[in-house]
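Student: Give me coordinates for this.
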Amino acid sequence: MPKFCANLTWLFGELPYMDRFRAAREAGFEGVEVLFPYDCPTQDMRDQLVLNGLSFVLMNCPLPNATGGPQGFAAVPGGEERFRRDFDRTLRFAQVLKPLHIHIMAGVAEGPEAEATFVRNLRWAAARAPRQGLTIEPINRIDMPGYFLADYETAARVLDAVASPNLALQFDAYHAHRITGDAAAAWGAHGHRARHVQVAGFPGRHEPAGGAIDYPAFFARLAADGYDGWISGEYAPATTTVDGLGWIR
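Tutor: Below you'll find the predicted structure:
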């Protein structure tokens, strides 16, 4: 059976943040992810996870840029010191929240020097936290202009170059479809590298049902391929979150 988790940054937004944990559990989710869990008391979030019997699956690094600047510095030449400082800050939050994965964001950059920087920083991070699962995720440049990691071939080269057992691919079917035009084919080529999956409808980024991505077939493919990680709903509900949860049933 698939293991579904709820992205609480996107889902249950009609509720106060701390109430979303209980709502997710009551809706049938066994795990949650939060993109940037840095603004609320960390121990309060941990208490909600434990109280509701939820696994904490994923969080992003670095901390969000309050000035509206780019998210991520791991592939930005000259940003190594900032990346390492922010990664250590994320680890302090992770000590309490205990995420299964930390998604390391590449940031806005381009070219061979950016790729080399990304590889060096990921090697450093993987060695810095050898027991912590880490992921990298291709993100399409329509939604995030200039983002360095915007295709799966680059992700494969980077993962092979880093060659660390605690670093893997984060596969977002919505981004995969926008990048390649065929999420299922992208999974076929690169899914063996994935330890975390996110889903949303295409093109509207609403519930993963209908639209251009055949999600029943996609979930069946994941099962046939032996994928045993989490599948996270990371989408904007078309109405209320609960009304749109037919896809997990």
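
Student: From now on I want contacts and neighbour counts done on CA atoms only, so please keep to that.
Tutor: Fine.

Student: now the strands for the protein?
Tutor: 3-7, 31-33, 55-61, 101-104, 133-136, 167-172, 194-199, 230-233 (DSSP state E).

Student: Make CSV out of those strands and add distance to residue 24.
Tutor: Below are these laid out as CSV (distance: least, C-alpha to C-alpha, whole Å):
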stretch, distance to residue 24
strand 3-7, 7
strand 31-33, 8
strand 55-61, 11
strand 101-104, 19
strand 133-136, 23
strand 167-172, 20
strand 194-199, 16
strand 230-233, 11
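
Student: With mean neighbour count and distance to residue 49 added, can I get those strands in a markdown table?
Tutor: Shown next, in a markdown table, are the strands of the chain (neighbours: other C-alpha atoms under 10 Å; distance: least, C-alpha to C-alpha, whole Å):
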| stretch | mean neighbour count | distance to residue 49 |
| --- | --- | --- |
| strand 3-7 | 22 | 12 |
| strand 31-33 | 25 | 9 |
| strand 55-61 | 24 | 7 |
| strand 101-104 | 24 | 16 |
| strand 133-136 | 24 | 19 |
| strand 167-172 | 24 | 22 |
| strand 194-199 | 22 | 19 |
| strand 230-233 | 24 | 16 |
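
Student: looking at those, which is closest to residue 214?
Tutor: strand 194-199 (11.3 Å; C-alpha to C-alpha).

Student: Do I have it right that residue 159 meets residue 167?
Tutor: Yes. Counting by C-alpha atoms under 8 Å, residue 159 does reach residue 167; the two are 7.2 Å apart.

Student: Following up with a second sequence; could you model it the same way so I can compare the two?
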Amino acid sequence: MPRFAANLSLMFADAPFLDRFDRAARAGFKGVEYLFPYGESAADLAQRLEQHDLIQVLFNLPPGNFGAGERGLAALPGRESEFREGLERALEYAQVLRCANLHAMAGIVADEGSKPAMRDCYLRNLQYAARRMAPLGMTLLIEPINTRSMPGYFLNHQAQAHDIVAELAEPNLRVQLDFFHAQIMDGNLAAGFRRYQSSVGHVQIAGVPDRHEPDEGEVDYAYLFRMLDESGYDGWVGCEYVPRGRTEDGLGWYEPWK
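Tutor: This is a model prediction of the structure:
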């Protein structure tokens, strides 16, 4: 049975952030993820996790100036020191929260001519971060993001991400496979998962094309959930979708999988 984690950046959004942990636990979730923890103290977050018997599954490294449109630093030449400082900040939170997975966002491409230098920077930063995290027993994740949701993002296709993982050959570097992004960019979800399963470290879901609950749209998630079980996938499935209304009212899809 897949293990589902509620994404608290998007779900239960009618409640203050710290109150969403209680809502997630009451809805039956055993794990949570979110984009960034840095607006709250690690101690407050840890208290909510312990209070509601929840596992912190994943969060992102600091992304740079998110409000100004930055979407990660890992592939931005000249920002290496800032990337490493952000990694240390994330690790401080991760150790308090007992979180085993961190996602390093790549960043936005300045122009097509900058891509080779960005890739070189990306590989160096990922290697540094993976080796820094390995003694802590932690996994570093990279995620291809579709060009519609995040125009200009450096990493867009599953093949690109898995090629990077293979090239670096760091045992704790894996791909965050979001079926929503993968369907938009690549399709062929079941075959793609089977092909790349050995380097998939985390799965995320949302309905396509509107990013609502996974009970609508063009993807048969019941089939994919059965496939994940049959494949022996033992990671988490993050529910990174925007509820159509009140989160609890849209959890009918989840009942058979609790």
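
Student: what's the TM-score for these two chains?
Tutor: Here the TM-score for the pair of chains, by TM-score structural alignment, normalised by the length of structure 1, is 0.95; 249 aligned residues with a C-alpha RMSD of 1.4 Å.

Student: So which of the strands of structure 1 is nearest residue 44 of structure 1?
Tutor: strand 55-61 (13.4 Å).

Student: Average offset of that closest one relative to structure 2?
Tutor: Once fitted to structure 2, strand 55-61 of structure 1 is off its aligned match by 0.4 Å on average (mean C-alpha distance after the TM-score superposition for structure 1).

Student: Which residue range of structure 2 does that strand align onto?
Tutor: Using TM-score structural alignment, strand 55-61 of structure 1 lines up with residues 55-61 of structure 2.

Student: now the matching stretch, how far from the centre of its chain.
Tutor: 8 Å (C-alpha atoms, centre = their mean, to the nearest Å).

Student: residues contacting the alignment partner in structure 1 of residue 96 of structure 2?
Tutor: Under the alignment (TM-score structural alignment), residue 96 of structure 2 maps onto residue 96 of structure 1. Neighbour list for residue 96 of structure 1: 42-43, 46 [criterion: C-alpha atoms under 8 Å, 6 or more residues apart in numbering].

Student: give me that answer again for 10 Å
Tutor: 42-47 (C-alpha atoms under 10 Å, 6 or more residues apart in numbering).

Student: Buried members of the residues you listed into ChimeraX, please.
Tutor: Those of the contacts of residue 96 of structure 1 that count as buried under 16 or more other C-alpha atoms under 10 Å are selected in ChimeraX with:
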select :42,45,46
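
Student: Could I get the contacts of residue 96 of structure 1 in a markdown table, plus columns for distance to residue 16 of structure 1?
Tutor: Shown next, in a markdown table, are these (distance: C-alpha to C-alpha, whole Å):
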| residue | distance to residue 16 of structure 1 |
| --- | --- |
| 42 | 16 |
| 43 | 17 |
| 44 | 14 |
| 45 | 13 |
| 46 | 16 |
| 47 | 16 |
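
Student: Quick check: of the contacts of residue 96 of structure 1, which lies closest to residue 90 of structure 1?
Tutor: Nearest to residue 90 of structure 1 among the contacts of residue 96 of structure 1, with distances taken as C-alpha to C-alpha, is residue 42, at 11.5 Å.

Student: Quick check, that closest one in contact with residue 93.
Tutor: Yes. Between residue 42 of structure 1 and residue 93 there is a contact at 6.9 Å, judged by C-alpha atoms under 10 Å.

Student: just the helices in structure 2 please.
Tutor: 20-26, 42-51, 80-97, 115-133, 158-168, 179-185, 189-196, 221-231 (DSSP state H).

Student: what's the angle between the longest one and strand 173-178?
Tutor: Counting by axes from the mean of the first three to the mean of the last three C-alpha atoms, to 10 degrees, helix 115-133 of structure 2 points 110 degrees away from the direction of strand 173-178.

Student: what does the last one give?
Tutor: Here the directions of helix 221-231 of structure 2 and strand 173-178 differ by 150 degrees (the same axes, to 10 degrees).
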